[in-house]
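1. Fold the stuff below for me.
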Amino acid sequence: MPTLKTKIKEYREKALIKQNELAELVGVRRETIVHLENGKYNPSLKLAMDIAKVFGTTVEELFEFED
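-> You can find the predicted model right below:
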């Protein structure tokens, strides 16, 4: 089964944004960002789009499925 890989941490660190700041920007708890970065949570399409918007990139750039 493919797993969802994310570049959220990479983008967040480049932008000097803390997990709690990103969480606030997209309307979720910090724990949600932690789980996303650790690959333990698959975001809704809306959340994925909101996060991509914060970083000025696409959902496809931030998330990818890996076999």
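2. For the rest of this, base every contact and every neighbour count on C-alpha atoms.
-> Noted.
3. Next one: residue 55 relative to residue 41, how far apart?
-> 19 Å (Cα to Cα, to the nearest Å).
4. what's next to the longest helix along the chain, contact-wise?
-> Longest helix of the chain, by residue count under DSSP state H: helix 45-55. Here helix 45-55 makes contact (Cα atoms under 8 Å, 6 or more residues apart in numbering) with 11-12, 15, 22, 25-26, 58-59, 62.
5. Same check on stretch 14-31?
-> For stretch 14-31, the surrounding residues in contact (Cα under 8 Å, 6+ apart) are 12, 32-34, 47, 50-51, 54-55.
6. this one next, for a side-by-side:
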Amino acid sequence: MIYNRIKTLRTDRGLSRKALADAIGVNFQTIGYLERGDYNPSLELAFKLADYFDVTVETAFSRTPFQSLAEELRASRAAE
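-> This is a model prediction of the structure:
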């Protein structure tokens, strides 16, 4: 399974699924499938999404579950 932050990235920018799909040239249902984890993106689509959001592929996709924002903040504070 490939985990992703597409929904977080999309909603953070106030985009609908359709607006994101139109911007990268896919069907809006593809975005929904990605966000739910029902579909793993092709390498080309993963790069398109990362480029669109101006993040690395590793920031948007992972083979392991992402930490929650609260966990990331705790880890960041502990490292200071």
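7. Let's see the PyMOL selection covering just the buried ones among the contacts of stretch 14-31 of the first structure.
-> Buried subset of the contacts of stretch 14-31 of the first structure, written as a PyMOL selection, criterion 16 or more other Cα atoms under 10 Å:
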select buried, resi 12+32+33+34+50+51
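8. Translate residue 28 of the first structure into the numbering of the second structure.
-> In the second structure, the residue paired with residue 28 of the first structure is residue 26, using TM-score structural alignment.
9. That match should be in a strand, yeah?
-> No: counting by DSSP: H, G, I helix; E, B strand; the rest coil, residue 26 of the second structure falls outside a strand, being coil.
10. So which residues of the second structure form strands?
-> 3-4, 61-62 (DSSP state E).
11. So the spatially most central residue of the first structure versus residue 42 of the first structure, what's the distance?
-> Of all residues in the first structure, the one closest to the mean position by Cα atoms, centre = their mean is residue 8, 4.2 Å from it. Relative to residue 42 of the first structure, residue 8 of the first structure is positioned 12 Å away (Cα to Cα).
12. Now for these two: what residues contact both?
-> Listed as contacting both residue 8 of the first structure and residue 42 by Cα under 8 Å, 6+ apart are residue 36.
13. so which of the strands of the second structure is the most packed in?
-> strand 3-4 (a mean of 22; mean count of other Cα atoms under 10 Å).
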